[in-house]
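Novice: Show me the folded form of this:
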Amino acid sequence: MKKLLKFIFYFLITLKISSQEITLSGFVKDSLQNPLPYANVLAKPKDVSKNLKFAITDEEGYYKLKLKKGDTLTVNISYIGYITNNFEFIASKNTKKDFILQQSSEQLDEIIIEMPVMIKGDTTTYKTEKFVDGSERKLKNVLKKLPGVEVDKKGNVTVQGKKITQMLVDGKKFFGGNSKLAVENIPADAVGNVEVIDNYNEIAFLKNVSDSDEMAMNIKLKEDKKQFIFGDVETGKGNQDFYKTNANLFYYSPKTNINFIGNTNNINEKTFTFKDYLNFSGGVNAVFKGNFDFTGQDFSQFLESADLQSSKQNFGALNITKTTNSKLDISGYAIFSNTNTSSFIENLNEYTNFNEEKTNKTDADNLLGIGNFNIEYTPNNLEKWHIKTQFKRTNNYSQNAITSLINTNTNTITTDRNLKSTYINQNIEWHKRQSSKHTFSTVLNYVYNKNNRNHFWQTKDPIFNNLIPIEKEQETFKINQIKNTKKQNIDAVFKHFWELNNNNHIYTTLGNMFLNESFLTKESQELDNGNINNFSISEFGNDLNFKLNDLFLGIHYKFRTGIFTFKQGFYAHNYHWKTNQQTNLSKNKWVVLPDFLAKIEFTKSKKIQFNYNLKTSFSDASKFANRFYLQSYNSVFRGNENLENNLFHNARIYYRKFSLYRGVLLNASLNYTKQIRGIRNVVNFDNINQFLTVKLFNNPSESINGNIRLEKRIKEIKYKFNVGFNNSIYKQEINNSIQINKNNNYNYKVGIETLFDNFPTLEIGLKREIGKFISSNNNSKFATLEPFVSIDYDFLKGFIFNFDYSRSNYQNKTLGQKNIYEIANGTLSYKKQDSAWSYKIIAQNIFNTKFRQSNSFTDYLISDTKTYILPRVFMFSIGYNL
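Specialist: Sure, this is the predicted structure:
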């Protein structure tokens, strides 16, 4: 592998770049020397068998065309409302040529129709027929040929350096707006025009008031492709009984869309990831952003595991959208996921005054179902209703075996966990543009969330010492726990948008959010003789009802002047909460939360933005529970009924610059958070056993993190640089002693990528991560150095080769430990251009690496982790495209 990397490196250094290409560049301006941004520049070869070349000018009116040396071309420069300029050009050498366009007094309909790219406000329309040559298979192949559009390996789409967050087909969300499913499955010959909509809001008349930073892509289907079935099925068999089968089937017609996705495999190939779960988790319109906080909770926990020893996954999803008439759309989807997994993890844990060696083996069976039903009613262009219902159900069961070694003392404990969760969300939204100055939005939201957890711990070794009232004279220690929570939220929010004029807006928000949460715990010991030792007599067992009412009023003023936009205001919250348990408490307080936004938009592709918020949050009911309960096999927790709200400053500054023809992408961000008042864990150790509670601290933590991403294209090589850091300082109380801890993390990534037309796409780079943990008792430092290479190569009219390799050099510098492991994966596929059949050879973990290594920090624990992964997989699969 070292020889391969050296070969690639020297090859790139010695490569003669673009010897057969020349560049035509310059500026397009009007008669007053003002730049004309987004003008169309086309170069049509005299040889009709060759593809046309195309460019659009940037905000400075600059364009750049790469032309094949020796070609004779007609260059056409057009701009709406201006007379088209044409000239003949022979591509013999690099040439700079500026153009002056004269305004036209006539409506040039014919010219407008011929424009490959049209920009109107925040919408850019690509006429794809001007860029494709008929060899494209899927949507991703079409998008890669559009100027300023990129598609990465994960199916993410960016335009002018900004990520597409919603994917639409004929104006309707494609399976929750998922770009990956769209680019991998929509057939190229069905694609008409492509629209890119910046500052997107699904309700058009809210666009100017929603402060949305989303970008949507709308795929307009060709008229003769408005009704079709497409998709693919694939099945594969590998070594050691590895297998996979998947199907992606789609039906589209003007009024009915049906999408089905199915997958079953045991190679840890996830069709449904944590990110996908969030996309399907529902929620409200973007205008209510900041008023609602939807989280994954217990439903998504099993989706996050990436490294497993074994994995069996079954997944199915069905999505149906029906347009009944011009005013009413009905849609819904159902998702089913079942996973059976095994994981094995080795930890070296550094506590305050001792170390622990721990192994952790888990077998899990996780079942998840999601159902969603939406009604969208549009009585007219100025009014919109949404009725959304979502149901989620999960049943997760796991068996866990832990072996802990401390100072030659070994404890082995097994844990059975069972989690059943039910979630129902119903919301009704109403949006109305009353006049040119007044717009109203209202949402009524109800959430029911019930979680029932059962834990059963079993061991032959003494546990917990004196932390729990355990009967010690037993052959086997058996502990049962029931831990149930039930939440109900009833929320109502009303917003009024007052547009004084185009540059001055006043926004008013009035709302009330009510939470009713119950928390129940019961612990007991099952004795050898069958009797039950109930812990409730020793201050165990909670039965808490927690109610929180949040009545709030928000007023914000937004104004624009030139390239500047400012928005400032505040939310005034009246919080009233009650805890009903052995003792009842009732508290009330006002909290005023100011916020500020400033944005300088030099051009559409260059802006800087600053945000500041004073934020607050309340803990869940379990933190208020004033009796003991078990958190894990070695920790006992007791809440604090006197807790109040967290309060913290949050500030962020962000800069973005993109230049298509200068080949520059720059994103930089800096975030700062400081807790004025915050809740943190307080821990007392008895060897590995822990007693925890929570306390409200003043100024408990402060953190700052930043990131810079820079990409620069020089001819056919793209250079990439990414650097980030995350530094935090926080208080913690351990064994009745306050100490200050620091957690500093740094990382960078450098790489180069080739972009030749008839050459493999190669990416070579280096990643470096450094973690430092500093406390009053010890210091720890970890470092990982990871060179990597990836290859994507289309060759011999139908073959595609993909390969990725990384070599991780992991070091625990505190203990002087080192580990080197290599991960490599490859795929070779073949599909004849006019054939529906495809063939693929897959290789995963080619070097049969046993584990990955990483580190992590918590308030009182430093952990060095080895996570074992699937063995080598070789697989052959056959696919069929509809």
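Novice: okay, CA-based contacts and neighbour counts for the rest of this
Specialist: Fine.
Novice: ok, now which ones touch residue 609?
Specialist: Going by Cα atoms under 8 Å, 6 or more residues apart in numbering, residue 609 touches 597-600, 653-655.
Novice: this one next, for a side-by-side:
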Amino acid sequence: MQEILIEKFNDLNIVLQPRITELKEVIVEHKTPDIVEKKDTLLYNLNNLLVGSELKLSDVIKKLPGLSIDSNKKIRFNGNILDHILIDGDEFFRDNHQLATENITAEMIDKIELLKNYQDLSSLKGFENSGENALNIKIKKNFKDNFKGNIDIEGGVKERYKTQGNVFNFGGKSKFHLIANSNNLNENIFSPLDYLELRKITGKNLLRDKLILGQEVTIEKDIPSFVFAQDNINKIDSRNVTLNFTKKPNEKKRIELVTIFNKSRILEKNQNLLTYLDNNSSNMIDDYSSTGNSIYNSSVFKFQNKLNENSFFQTNFYLFLSLDKQNQDLNNLLIDNQEQTLFKNKINLNSTKTGFNVEYKTKLSEKLLFESVLFNDYNFSKTEKVYQSNKTFDGFNHNDNYIEQFSNFKSLSFGLKSKATYKFNKSTLDFKFISTLDNESLSNINNINSFYNFDDDFLLSSNSISTFFSSDITKKLKYNINLDFTNNNHESKNNFKRTINVLLPKFNMSYKVTSKTSCSIGYNLKINNPNIYNFISGNLVENQRTTWLRSNLISEKMLADNINTSINYIDITKSIFFNFSISYSNNRKQLATNFNNDNLATIQEYQYIDFGNSTNFSLTFDKKFKQIPLGLGFSSNNSISYNKTISNNIKNNNRFNQNNIDFNLKSYFKNKPNFDIGIIYLSNFNQFETEIATNKSELQTYIPYIKLEGTLFNKKINWKINSTYNIFDSSSFETQNIFDLSTRVQYTTKKKISIYFNANNLLNIRDNNLKNNFLQTDILLQETSMNTLSGFANFGINYSF
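Specialist: Below is the predicted model:
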């Protein structure tokens, strides 16, 4: 610095010398959030969450906070099953979650978003549908508007194989997906729950509104055995063709077709220990083997038309066909006296269900909406049972070793629902009328004697009038009240004609504690209706040692109380998802079974009983950390049930406790191997109190697991290693623990050809697994040692086009 004294400013001339100061490099960092919330939409940042080793949509979903895939292959958001799966905003896969998660590849996915208040085509402005969760999968442009797909062929030791062809075309107006699969690895295209939910659109299922406490459980008879063939089979060979097609000619019309064909051949081999609760009958050991063939076809056609901004029309046509044949060999051993009985059983079941329904709703004004639904269903099933033994069937008063029985069931159903909704201020008032008619018939022919031959009819007509009121007390507090007056008329051929009237209340209140926390509590009273099997006029053979006695009952009022409460917490900025719920159900009266058992046979008959309750607890927690690439997950489902059973006309007290707990920790490393480690705990505790003694049994299973995955050589090689250790602790059976090691290594070439090695249960390829299972009924405990599928090691090739 220099100082200059200036006396004259006129001649002043100052020249400044430039000086350059170099700034150091400035780096501006901004880490994008894992999830972005915009109103009712959660947009997942796949760049943050995916690690590069994902192959299928299922792999992607497991990395997304708040989302999971349960043991039934269903996608859950914060513990609750997703209502819809969308492809580019279209309801393509609907409830068939496994079809989407196992067949959409990770490279097809552009974006994934969770819609918390999804409105479908039927929604009318001002009368929007109750908000449901939907997962919207956005497809990349190069996978749209043309036919794409892949072909998988693999095979290896012990003649284990799989072939699958996948063809899809996801366009703006039309979407098409075809799967053709053949395998003996026990890989089903759809899960059992997917199969059941496919029938939600039939008959009375369509008339049921969503309950305050959740959705109605769909109960179906005559389910094909292959659907539930999970871990209890020795061998399986199945073939499946599934087609999904939708077309939207314009924004107001939509056509949908889902058709499934499946053919399976199944071999089962089990050893069962049967402990009878009456303490009089001898316990038994059953060596059981069965060869079954199942053919199943399901087709659903849907047409939707939004006639204008104020009206909507929809119709569904459906056809379900099933053919199930089983040939069983059973060696029955009485433990007390070591007496053996050999059975050869043949069981054939053919069933058909078809029908249609029509739905129409129109907005008569800005405050008034009218809706109506009409359905017609026809259900037919035919059952043939043939039992042959090395001894006579003395327990059935039959002096022969051969029993043949033919049963035919028919059901014709009609139904109508009309509903008017009026809106004023912040409240809604509904009036609803429902009328249904079910005409069931059951005929039976048996070679034992005339008591087993009958022809019955059962008529159930129901009419109900209900009113529903909902209101927002404040922005945070909401409630609704429903009163339903139901008139049920039951008529059994030459037996009784009974009218039952009942008032069914429902109530629910929800409170938004904060923007992140909400809670709810609800109650409803439900009536359960009987069916024709509860009022048969003759005896009916159930299996080779069990028969139902003719019923002298008449219809009675069977009510059940249901209470539910839950708390829900979601913090998107911290990627925290928490849900806890408790539900309690109490049966005021229900139909129970009275068992009269001896070493020769078990005789069953229906009786009314006025006790039975259950409590269910469910908790889920999911957290994705920001500062470290880790995610933490915990889920727990627990149930405690108390009920009474009747054995030899004596009431017994029963207590059941079931638990399913899963804890896991997973990593999110980029360009590094990743892990998913955890432990699953399963348990069944049971206690039966009779007048003579108390019987207890338990089965606990501990399953620690480690899953590793990663990529090599610029993602040309994708690898996965899964190790699971099954530890069994049973009160009766001693089963060797099982270490299950599985792996898949895939190399992808530039020509869209992949070569892979796929192996499951590598340490047990030559022999079959032996695993424990547990089943309780009102009369006995059954602990099973199952011969399950052995491991395999296959080489395969995949071609994408």
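Novice: Return the closest of the contacts of residue 609 of structure 1 with respect to residue 730 of structure 1.
Specialist: residue 653 (22.8 Å; Cα to Cα).
Novice: Quick check: the closest one touching residue 600?
Specialist: No. Residue 653 of structure 1 lies out of contact with residue 600 (Cα atoms under 8 Å); the separation is 11.4 Å.
Novice: residues shared between the contacts of these two?
Specialist: Joint contacts of residue 653 of structure 1 and residue 600 (Cα under 8 Å, 6+ apart) are 608-609.
Novice: ok so, going back, among the contacts of residue 609 of structure 1, name the ones in strands.
Specialist: Those of the contacts of residue 609 of structure 1 mapping onto strands are 597-600, 653-655, per DSSP state E.
Novice: okay if I get those as CSV plus distance to residue 411 of structure 1 and neighbour count?
Specialist: Formatted as CSV, these follow (distance: Cα to Cα, whole Å; neighbours: other Cα atoms under 10 Å):
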residue, distance to residue 411 of structure 1, neighbour count
597, 54, 18
598, 57, 19
599, 58, 19
600, 60, 18
653, 49, 18
654, 50, 18
655, 53, 18
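Novice: Not including adjacent chain positions, what is the nearest residue to the alignment partner in structure 1 of residue 267 of structure 2?
Specialist: Matched by TM-score structural alignment, residue 267 of structure 2 corresponds to residue 342 in structure 1. Leaving aside its sequence neighbours, residue 342 of structure 1 sits nearest to residue 363 (Cα to Cα, 6 or more residues apart in numbering; 4.5 Å).
Novice: likewise residue 344 of structure 1?
Specialist: residue 361 (4.5 Å).
Novice: about what we covered before: could I get the ones in strands among the contacts of residue 609 of structure 1 in TSV, plus columns for distance to residue 644 of structure 1?
Specialist: Output for these, formatted as TSV (distance: Cα to Cα, whole Å):
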residue	distance to residue 644 of structure 1
597	28
598	31
599	34
600	38
653	30
654	32
655	36
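Novice: hmm, back to that, what count of nearby residues applies to the residue nearest to residue 344 of structure 1?
Specialist: 16 (other Cα atoms under 10 Å).
Novice: For residue 403 of structure 1, see how far away it is.
Specialist: From residue 361 of structure 1 across to residue 403 of structure 1, the span is 9 Å (Cα to Cα, to the nearest Å).
Novice: Need the counterpart of residue 483 of structure 1 in structure 2.
Specialist: Under TM-score structural alignment, residue 483 of structure 1 pairs with residue 407 in structure 2.
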